[in-house]
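Novice: compute the structure for the input listed below.
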Amino acid sequence: MYPFFFATVLSKLDPEFAHHLAFDVIRALPKLRLSSAIRKHTRPTTDLSVSTLGLTFPTPFGVAAGFDKDGKAVIGLGLLGFGHVEVGTLTAHSQPGNPTPRLFRLVRDRAVINRMGFNNGGAADASKRLSKIRHVAHRPVLGVNIGKSRVVKVDNAIDDYLTSTKLLAPVADYLVVNVSSPNTPGLRGLQELDKLAPLLTAVKAEAGSTPLLVKIAPDLSDDEVVRIAELVVSRGLDGIIATNTTISRNGLVSDRAVIDAAGAGGLSGAPLAARSLEVLRVIRRVVPSSLCVISVGGVSTADDVAERLDAGATLVQGYSAFLYLGPLWARQINRGLSRLRAH
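Specialist: You can find the predicted model right below:
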């Protein structure tokens, strides 16, 4: 049913408009009197819970940052079967993001190109909203992803991140430092060790008891990934999220004119799967088994999720396939994992 609806209706709409349309429906789900029935329909059929970061995740599968920028649909996403929702990226200053159009589908590749630019209402606004979510029964685990405000110079990034940390660490189950989006000028330069080390040290101190992770890019070399992983361990962080979107356009099958028309931005979806899995394996070779490693990039099926878990992922996130597979996607993943574990 959904594939037909996507092909005949959603694929004809502007991608960002279609996203907002679907988002509004998901946001409205908790207001319906069918919440219990929806939850029963989407929850795993066997115990898939994962204990990490001092938390219990009802399923290893969650939705990556970017879908719910401001934390407005957390409960609805949980009803759809996601075990955790990572909101954001949030910045200390509210910002509109980059000019539109800024979201593009590559349907033949089952991929998305975005140059959203951290459009969000700001950390202060989100903290008020998220503080209420923390007390909602049956909610998913709540992650909060923070980034640098566009109006702030890279040299002043630490103070900017600390402003967000002060506001958001108290309302987050875990916090993520995003230094890997390609859509904020200068941001990826913060992955260089001389800049990353003081940033992570400062944010960790401010975050207090809230678990802290860092999200890295797939375009790093394996040696760079190893050095960041070693830094994470030495500075006492709780985990790594691998990976963000890529600036590479290698291996795409979409028409070159379609790719060129989309322009700059981060590519996500199926073409990212191989590199995301490689980065996961590189990280897992050099970090303790106790460190939380969240794998994201190119995940579509329960088999994909199981492959990441078998390769050492603690948790797995998805986003782009949501556009192509529809609202029952998380349910399909959870039911698929339940069947795989039963065999």
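Novice: from now on I want contacts and neighbour counts done on CA atoms only, so please keep to that.
Specialist: Fine.
Novice: for G88, see how far away the one residue sitting closest to the centre of the chain is.
Specialist: Geometric centre of the chain, nearest residue: A64, 2.1 Å, by Cα atoms, centre = their mean. As judged by Cα to Cα, to the nearest Å, A64 and G88 stand 9 Å apart.
Novice: how about D223?
Specialist: 28 Å.
Novice: neighbour-wise, which of those two wins?
Specialist: Shown here are D223 and G88; by other Cα atoms under 10 Å, G88 has more neighbours (28 against 10).
Novice: ok, that one - contacts?
Specialist: 65-71, 118, 120, 144-146 (Cα atoms under 8 Å, 6 or more residues apart in numbering).
Novice: now, which of these lie within strands?
Specialist: Per DSSP state E, strands hold the following members of the contacts of G88: 144-146.
Novice: and of those, the nearest to F104?
Specialist: Of all the ones in strands among the contacts of G88, F104 sits closest to N145, with 22.6 Å by Cα to Cα.
Novice: wait, doesn't the closest one sit right on A92?
Specialist: No. Between N145 and A92 no contact is recorded; they are 11.6 Å apart, counting by Cα atoms under 8 Å.
Novice: isn't there a strand covering I241?
Specialist: Yes. Membership of I241 in a strand is supported by DSSP: H, G, I helix; E, B strand; the rest coil.
Novice: mind listing the strands for the stretch 101-250 of the chain?
Specialist: In the stretch 101-250 of the chain, the strands defined using DSSP state E, counting those that start in this stretch lie at 103-106, 111-114, 141-146, 174-178, 212-216, 239-242.
Novice: who's in contact with the last one?
Specialist: Just to be clear, that refers to strand 239-242. 212-218, 229, 232, 276, 279-280, 291-297.
Novice: ok, the fifth one next?
Specialist: Outside of strand 212-216, the residues that reach it under the criterion Cα under 8 Å, 6+ apart are 174-180, 191, 204, 237-244.
Novice: do the same with the second one
Specialist: Contacts made with strand 111-114 from outside it, assessed by Cα under 8 Å, 6+ apart, are listed as 102-106, 262, 264-271, 320-321.
Novice: make it 7 Å
Specialist: Outside of strand 111-114, the residues within contact range by Cα atoms under 7 Å, 6 or more residues apart in numbering are 102-106, 262, 265-271, 320.
Novice: please identify the buried residues of it?
Specialist: The neighbour-count check on strand 111-114 (16 or more other Cα atoms under 10 Å) flags 111-114 as buried.
Novice: and P218, how far is that from R275?
Specialist: Taken as Cα to Cα, the span from P218 to R275 is 7 Å.
Novice: the more surrounded of those two?
Specialist: Just comparing P218 and R275: by other Cα under 10 Å the higher neighbour count belongs to P218, 24 against 17.
Novice: structure for this one too, so we can compare:
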Amino acid sequence: MYALLRPLLFTLDAEKSHHLAFSLAHKAFRLGLLPKLNHVTKPHTVIGLTFPNRVGLAAGLDKNGEHIDVLAQLGFGFIEIGTVTPRPQSGNPQPRLFRLPQANAIINRMGFNNLGVDNLIENVKRSQFVKNGGIIGINIGKNADTPIEHAVKDYLIGLSKVYAHASYIAVNISSPNTKNLRDLQSEDALDNLLSQLKESQLQLADKYQKYVPMTLKIAPDIDSEQLTIIAELLKRHKIDGVIATNTTLDKASVTHLPHGDETGGLSGTPVRDKSTQIIKALSDELSSEVPIIGVGGISSGADAQAKINAGADLIQVYSGLIYQGPSLVGQCVQALTPLEQSHGI
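Specialist: Below you'll find the predicted structure:
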């Protein structure tokens, strides 16, 4: 069905197409016409959670948690929603989302557009997927008008609000579309952020009598020295996992294409190898002390295998889903099954 719909969707502005696709999916879901795909493999335990399969949805597709139950029909092992900020914000001016079909890529400068953390929590509480024990990650960020020197406060607000409603929490300091956000990846800033977040996480675990894992999402545009520092801080502060990677600012491979020089983060096939290289380097630095969720440019089962072979424990898809459709989830699950059997996972 997606193969038939895609040409129509691709004639529209990318953001309008996004809303139309979800509108159609919700109508089909309500009418019982959206089949539920089950991709259950040998259960896989990572960051203290047991996943029915290792293929998840990356943050960004469902910023407000409005589509959880529809997305659950696609057979994901877990779903990550957000990025959500303490207060609602409209994000950057439109147009802000661009397809690059020749490269199987997307450029976005959305700017954390969302309806705020309180709205997202209400959506999570209504979700049947969540009520049935589905694994839901909530990705948190800072408001655009919060000065970078006060960013920690926004993350602490987000953490405390979503803690009771998330299976795990992702801390997004790597979007290129919020001014100065990536400065939080520097050694002193990251040390301070992780220290305060870890302290709050432990206090919340005591308050709610349950431990909710916390992960850090990093950018692909970091050098080896910065990566070593990040890996050391992840271990020092006992962060539960790392998501590698977000979008890239390196557009050298697409500048010749229509929209290839747009401002924003580039995702899809052009970031695939860079992301995989970061995963391999992280895996070497972390020595299995901190699990890795691999994301970036996965558009086939082979791409999923490459991320796992590089050292990822789980994977996430987003841009590949836009180009390949829902069948990508099953392709990735099937491709990873032989790895699980051969490695005894």
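Novice: sorry, back to before: now render the contacts of G88 of structure 1 as JSON lines, adding neighbour count.
Specialist: Formatted as JSON lines, the contacts of G88 of structure 1 follow (neighbours: other Cα atoms under 10 Å):
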{"residue": "A65", "neighbour count": "25"}
{"residue": "G66", "neighbour count": "19"}
{"residue": "F67", "neighbour count": "22"}
{"residue": "D68", "neighbour count": "20"}
{"residue": "K69", "neighbour count": "21"}
{"residue": "D70", "neighbour count": "24"}
{"residue": "G71", "neighbour count": "26"}
{"residue": "F118", "neighbour count": "26"}
{"residue": "N120", "neighbour count": "23"}
{"residue": "V144", "neighbour count": "28"}
{"residue": "N145", "neighbour count": "27"}
{"residue": "I146", "neighbour count": "29"}
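Novice: in TSV, list those along with distance to S11 of structure 1.
Specialist: Output for these, formatted as TSV (distance: Cα to Cα, whole Å):
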residue	distance to S11 of structure 1
A65	22
G66	20
F67	18
D68	20
K69	22
D70	25
G71	26
F118	24
N120	25
V144	30
N145	29
I146	30
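Novice: could you find the closest non-adjacent residue to F6 of structure 1?
Specialist: Leaving aside its chain neighbours, F6 of structure 1 sits nearest to Y324 (7.1 Å; criterion: Cα to Cα, 6 or more residues apart in numbering).
Novice: coming back round to it: highest neighbour count among the contacts of strand 111-114 of structure 1?
Specialist: Sorting these by how many neighbours each has (other Cα under 10 Å) puts S268 first, at 29 neighbours.
Novice: that one in helix, strand or coil?
Specialist: Relying on three-state DSSP, one would call S268 of structure 1 strand.
Novice: roughly how far apart are it and L29 of structure 1?
Specialist: 27 Å.
Novice: report how many residues lie close to the counterpart of T210 of structure 1 in structure 2.
Specialist: Aligned by TM-score structural alignment, T210 of structure 1 pairs with V212 of structure 2. Using other Cα under 10 Å, the number of residues around V212 of structure 2 comes to 21.
Novice: same question, the one 10 residues further on
Specialist: In terms of burial, I222 of structure 2 registers 14 neighbours under the definition other Cα under 10 Å.
Novice: alignment lookup: it to structure 1.
Specialist: I222 of structure 2 maps onto L220 in structure 1, by TM-score structural alignment.
Novice: all helices of structure 1, in order?
Specialist: Secondary structure of structure 1 (DSSP state H): helices at 2-8, 15-28, 35-42, 74-79, 123-133, 157-168, 193-207, 222-234, 256-262, 273-286, 302-310, 320-325, 329-342.
Novice: who wins for proximity to V151 of structure 1 among those?
Specialist: helix 157-168 (9.9 Å).
Novice: which residues of structure 2 does the closest one align to?
Specialist: Counting by TM-score structural alignment, helix 157-168 of structure 1 corresponds to 151-162 in structure 2.
Novice: quick one: that stretch to structure 1 mean distance?
Specialist: Once fitted to structure 1, stretch 151-162 of structure 2 is off its aligned match by 0.9 Å on average (mean Cα distance after the TM-score superposition for structure 1).
Novice: list the buried residues in that stretch.
Specialist: Across stretch 151-162 of structure 2, burial judged by 16+ other Cα under 10 Å covers 151-159, 162.
Novice: quick one: these as JSON lines, columns for distance to D69 of structure 2 too.
Specialist: Converted to JSON lines, the buried residues of stretch 151-162 of structure 2 look like this (distance: Cα to Cα, whole Å):
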{"residue": "A151", "distance to D69 of structure 2": "32"}
{"residue": "V152", "distance to D69 of structure 2": "31"}
{"residue": "K153", "distance to D69 of structure 2": "31"}
{"residue": "D154", "distance to D69 of structure 2": "28"}
{"residue": "Y155", "distance to D69 of structure 2": "26"}
{"residue": "L156", "distance to D69 of structure 2": "28"}
{"residue": "I157", "distance to D69 of structure 2": "26"}
{"residue": "G158", "distance to D69 of structure 2": "23"}
{"residue": "L159", "distance to D69 of structure 2": "23"}
{"residue": "V162", "distance to D69 of structure 2": "18"}
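Novice: out of those, which comes closest to L194 of structure 2?
Specialist: V152 (9.1 Å).
Novice: the closest one and L193 touch, don't they?
Specialist: Yes. Using Cα atoms under 7 Å, V152 of structure 2 makes contact with L193 at a distance of 5.9 Å.
Novice: about what we covered before: number of residues surrounding the closest residue to the match of T210 of structure 1 other than its chain neighbours?
Specialist: Excluding the flanking residues, the one nearest V212 of structure 2 by Cα to Cα, 6+ apart is Y168, at 5.5 Å. By the criterion of other Cα under 10 Å, Y168 of structure 2 has 24 neighbours.
Novice: same question, A144 of structure 2
Specialist: Other residues near A144 of structure 2 number 22, with proximity taken as other Cα under 10 Å.
Novice: and K16 of structure 2, by the same measure?
Specialist: Residues near K16 of structure 2, counting by other Cα under 10 Å: 12.
Novice: give me the distance between the alignment partner in structure 1 of N114 of structure 2 and A157 of structure 1.
Specialist: If you follow N114 of structure 2 across to structure 1 using TM-score structural alignment, you land on N120. Between N120 of structure 1 and A157 of structure 1 the computed distance is 18 Å (Cα to Cα).
Novice: repeat that for P58 of structure 1.
Specialist: For P58 of structure 1, the distance to A157 of structure 1 - Cα to Cα - is 35 Å.
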